[in-house]
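*Asks:* Only the shape, not the letters, is given here:
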């Protein structure tokens, strides 16, 4: 069960500085876990089924640490506004529609279909404050085969009337019910505590969410130090907090006791960074969103050099695409602007580093995920990069770089594997496998 071999041109990270490539290699998956990548099939695996993707790129599935499912419906709109204005003009009016389950069903079907056909195999997702709609989203993500954490959003202040929960007590009761109903329901989908951000959650609500996280062992996601106006607003709302991060940390919502992912961290000060490092908080770098809503450029070189827990987020719909390939390119470009315009001591990121962020870096939030090293869960994406023709001879690393920049996930993806199960095949992407020369056979 979930045991096979993938043959192809294999790329994966072992650390932020190391990209391993095996041309014509064999990735062995046994019971959903990687046993390693080999130049020849070891004798003990000789009877496993082989999926032959000769000449194609084989890489770990992508990990999206921050995406808003209800915002997918209006991605690409309102990119001329800053964060707080954008929220009030686009995000909040759209999210209010999810009290209507028929609308939620239509919108979330579109979202989950797009995720299934993308290169993403793991994601951390914001829903809305509507519990029933969020559970519907979880049902659909479970059916898609990807692995996800999904949050029912909490908001009891500073929000439109139709998106402001009646009270902290009501919000907590609904969240506890959400956790109880979903925590053990799925194989691949789990709840995550989701205060939208400090401005939308009272201290009473934050205190209660921290207690729920601890009581049920549920992880946490939110936003941190994204925009100058937001940071100043938090300073006014929480004068007792030395920085934005402390507004979470005081309530047990900042990496301890449960794993936490914070999106953005564009304006984190030294004390906030030190606390994130101490608590093991994951940073979801969302470069497209930071650019689109004019928030700024996160200091990713500093975070990498400090060995912080780091990954990438598409942040749809602040980000305009669910593609982690797009996010990798955006991260490369943003880091060059940071180096050129902000601090020339902070050298730009390179392809090896952003590939690590999109796979093993973000994958660590899920455990041993995002690499083909022995013991890692087997998530894989196969690209037929012959569909991106070129006249020159390229190394495997150059082919990977080119596929990232040229949108290989959209133009050339042929299959996707999650936890050792094939969840997308070429037929579902509109291409017959016999047209690709892809075949499965047993080694004789």
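*Replies:* Great, that's in hand. Treat the numbers as computed from the prediction; the structure is a model and nothing was measured. Numbers count the residues shown, from 1 in each chain.
*Asks:* When you work out contacts or count neighbours from here on, use the C-alpha atoms and nothing else.
*Replies:* Fine.
*Asks:* Tally up the residues packed near the residue nearest to residue 144 when sequence neighbours are not counted, please.
*Replies:* Spatial nearest neighbour of residue 144, excluding adjacent residues (Cα to Cα, 6 or more residues apart in numbering): residue 116 at 5.9 Å. Other residues within reach of residue 116, judged by other Cα atoms under 10 Å, total 19.
*Asks:* Quickly find the element holding residue 116.
*Replies:* Assigning secondary structure by DSSP states H and E places residue 116 in helix 101-117.
*Asks:* ok, back up a step: ok, the residue nearest to residue 144 - contacts?
*Replies:* In this structure, residue 116 makes contact with 144-146, 423-424, judged by Cα atoms under 8 Å, 6 or more residues apart in numbering.
*Asks:* can you tell me which of the residues you listed are in strands?
*Replies:* In this view, the contacts of residue 116 that belong to strands under DSSP state E are 423-424.
*Asks:* So which of the contacts of residue 116 wins on neighbours?
*Replies:* With neighbours taken as other Cα under 10 Å, the top of the contacts of residue 116 is residue 146, carrying 25 neighbours.
*Asks:* ok, second structure coming up, stack it against the first:
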């Protein structure tokens, strides 16, 4: 596995009220953080380190490295419904929108197509770890697991369990459900992939009776699995659970043997103390709580009670698939509670970042850059040209640390996936969309991304394995060979090599004078990529016009090869 040294700005949460912000270096070997230090220590570290096997990545002043984001609660099958039905209360929303969609995942082809998009989208958003709810269907949820493995995301994946009848007919009988959950656990464990774990997933007490919950608890204990579910999310839900579980002391009592409970809003003090005593972790999902009008979660009270809290997008009850949005919503909800008289309820942006990283990973092997932790990280370019954050000449920053903190604040409040230029899981870089979302941090990387994107756009090469190899190794020589192999016309070859040479690549063809052409000397944004694509498109049209003219001309002629669109 690769050995990396990152030199530049980095941030690493230490605790809820302590965030390390520094300019320095982080050393990663075989996916593990083995060393880190300040800028002042860098020269000595480099002098005493054998750098022959290392790749050194030097960040720009406006870039920073931070831990990967953790989505503690997301419904993978619900992505096609994102943004729909959010004017309905929870139980009505489930019956009208959610259950009919989730039933479709018995079609494995449909499941594979959707889950491929879901995992890539979350990685693109910087979500290196996700805790997924799948669907009721066993094989459909195994497709989700396969996509997680394909793209090397870190994940907990759960097959949803339900045995109480509903109008949509979306449930299993108890014995079948327990058997399928056990099969699912065994299938995931058979993958022998340390980035993915099965998680037992009773949907909630409205859809699972005591008999099924007991069977699931036994399975969780047998296979040492965690459990995830929902609790006290909606007042109507709470009342219904009381009706069908009259012997329970409260909602939490129904789940007393569970280890993880997701999405709670209306917890009593007694329930909060019970969850803390059982070591339960909580996923706070402010977007869905608000969108479905479930309530405002008293986050500060949960933290003060000693509960471990992370953040969740809860798609599609939540309307955004990025944890950055969950941080912002959590700050908003807690601030609203403080405005309403709950003194000290508001959380800060630093606390929000902690919840999105180390909070969601507490007692796990990720979440910050401490020595010995696995390296899950995102590289952020705050002022990336195609991104949403503008850079101004005025600044109130006085020190290097203040400048780094200002970068982080801007990203937390304003940033999105366009600012996330590299994603790492256990030390390995991930390319969610292979061609269009790769690194822009080196001239070779930019050139490779550009040429691969154009070749892919015009169907010159469509072999995914080849694309991955070229792109991940940034091997421009292979691109040059491929161009020759497909006998790209002189005009289009000139356009491609002009771009690559101008970017500092080594893909120079017969038109090396492009180096001084003054065109596209660097690729700074998606807009530049589109410009080059337009140039290639124009070349294609011109080729076709030439070819048509040749075809209509008298006498024999040799037609130049054309690009297929």
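*Replies:* That came through fine. Keep in mind that what you see is a predicted model, and the values were worked out from it rather than measured.
*Asks:* Please work out the TM-score for the two chains.
*Replies:* For this chain pair, the superposition-based TM-score is 0.92 by TM-score structural alignment, normalised by the length of structure 1; 427 aligned residues with a Cα RMSD of 2.0 Å.
*Asks:* on that earlier part again, in the contacts of residue 116 of structure 1, find the pair that's most separated.
*Replies:* The distance between the two most remote of the contacts of residue 116 of structure 1 (Cα to Cα) is 10.1 Å, for 146 and 424.
*Asks:* all strands for the stretch 251-400 of structure 1, in order.
*Replies:* Remark: strands assigned in the stretch 251-400 of structure 1 by DSSP state E, counting those that start in this stretch are 260-264, 282-285, 309-312, 380-383.
*Asks:* Let me know which of those strands is tucked in deepest.
*Replies:* Using mean count of other Cα atoms under 10 Å, the stretch among the strands of the stretch 251-400 of structure 1 with the greatest mean number of neighbours is strand 282-285 (a mean of 29).
*Asks:* mean per-residue distance, that one to structure 2?
*Replies:* Average distance between strand 282-285 of structure 1 and its aligned residues in structure 2, after superposition and using mean Cα distance after the TM-score superposition for structure 1, equals 0.4 Å.
*Asks:* can you list contacts of that strand?
*Replies:* When contacts are taken as Cα under 8 Å, 6+ apart, the neighbours of strand 282-285 of structure 1 outside the stretch itself are 65-66, 255, 259-265, 276, 298, 300, 308-313, 331, 362, 365.
*Asks:* In TSV, list the contacts of residue 116 of structure 1 along with distance to residue 132 of structure 1.
*Replies:* Converted to TSV, the contacts of residue 116 of structure 1 look like this (distance: Cα to Cα, whole Å):
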residue	distance to residue 132 of structure 1
144	19
145	21
146	21
423	26
424	28
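*Asks:* Among the contacts of residue 116 of structure 1, which one lies nearest to residue 414 of structure 1?
*Replies:* Each of those was scored against residue 414 of structure 1 by Cα to Cα, and residue 424 proved nearest at 7.9 Å.
*Asks:* measure that closest one to residue 332 of structure 1 for me?
*Replies:* 28 Å (Cα to Cα, to the nearest Å).
*Asks:* and what of residue 86 of structure 1?
*Replies:* According to Cα to Cα, residue 86 of structure 1 and residue 332 of structure 1 sit 25 Å apart.
*Asks:* Could you do residue 405 of structure 1 as well?
*Replies:* Between residue 405 of structure 1 and residue 332 of structure 1 the distance, using Cα to Cα, works out to 10 Å.
*Asks:* could you dump the strands of the stretch 251-400 of structure 1 to CSV with distance to residue 389 of structure 1?
*Replies:* Compiled in CSV, these are given as follows (distance: least, Cα to Cα, whole Å):
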stretch, distance to residue 389 of structure 1
strand 260-264, 36
strand 282-285, 31
strand 309-312, 28
strand 380-383, 13
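*Asks:* Of residue 405 and residue 332 of structure 1, give the one with the bigger neighbour count.
*Replies:* residue 332 (19 against 15).
*Asks:* Which position in structure 2 pairs with that one?
*Replies:* Residue correspondence, TM-score structural alignment: residue 332 of structure 1 in this structure matches residue 331 in structure 2.
*Asks:* same thing with residue 123 of structure 1?
*Replies:* Residue 123 of structure 1 maps onto residue 130 in structure 2 when the alignment is built from TM-score structural alignment.
*Asks:* Need the counterpart of residue 209 of structure 2 in structure 1.
*Replies:* With TM-score structural alignment defining the correspondence, residue 209 of structure 2 maps onto residue 202 in structure 1.
*Asks:* ok, residue 481 of structure 2 - how many residues close by?
*Replies:* Close neighbours of residue 481 of structure 2, defined as other Cα under 10 Å, add up to 12.
*Asks:* meant to ask about residue 237 of structure 1
*Replies:* Using other Cα under 10 Å as the criterion, residue 237 of structure 1 is surrounded by 15 other residues.
*Asks:* returning to what we had before: hang on, the match of residue 123 of structure 1 in a helix?
*Replies:* No - for residue 130 of structure 2, which was evaluated using DSSP: H, G, I helix; E, B strand; the rest coil, the result is strand, with no helix membership.
*Asks:* residues contacting it?
*Replies:* With contacts defined as Cα under 8 Å, 6+ apart, residue 130 of structure 2 is in contact with 70-74, 153-156.
*Asks:* what's the matching residue for residue 61 of structure 1 over in structure 2?
*Replies:* Following TM-score structural alignment, the counterpart assigned to residue 61 of structure 1 within structure 2 is residue 68.
*Asks:* thinking again about what came up before, do you know which of the strands of the stretch 251-400 of structure 1 lies nearest residue 109 of structure 1?
*Replies:* Proximity to residue 109 of structure 1, assessed across these by Cα to Cα, is greatest for strand 380-383 (22.1 Å).
*Asks:* Give the aligned range of the closest one in structure 2.
*Replies:* Counting by TM-score structural alignment, strand 380-383 of structure 1 falls onto residues 377-380 of structure 2.
*Asks:* and what of stretch 133-146 of structure 1?
*Replies:* Mapped onto structure 2 using TM-score structural alignment, stretch 133-146 of structure 1 spans residues 140-153.
*Asks:* how far out from the middle of the chain is that stretch?
*Replies:* Remark: stretch 140-153 of structure 2 is offset 14 Å from the chain centroid, using Cα atoms, centre = their mean, to the nearest Å.
*Asks:* which other residues reach that stretch?
*Replies:* 76, 105-108, 111-112, 115-116, 119-120, 123, 128-130, 134-135, 154-155, 157-159, 184, 188, 193, 195-196, 425, 430, 432.
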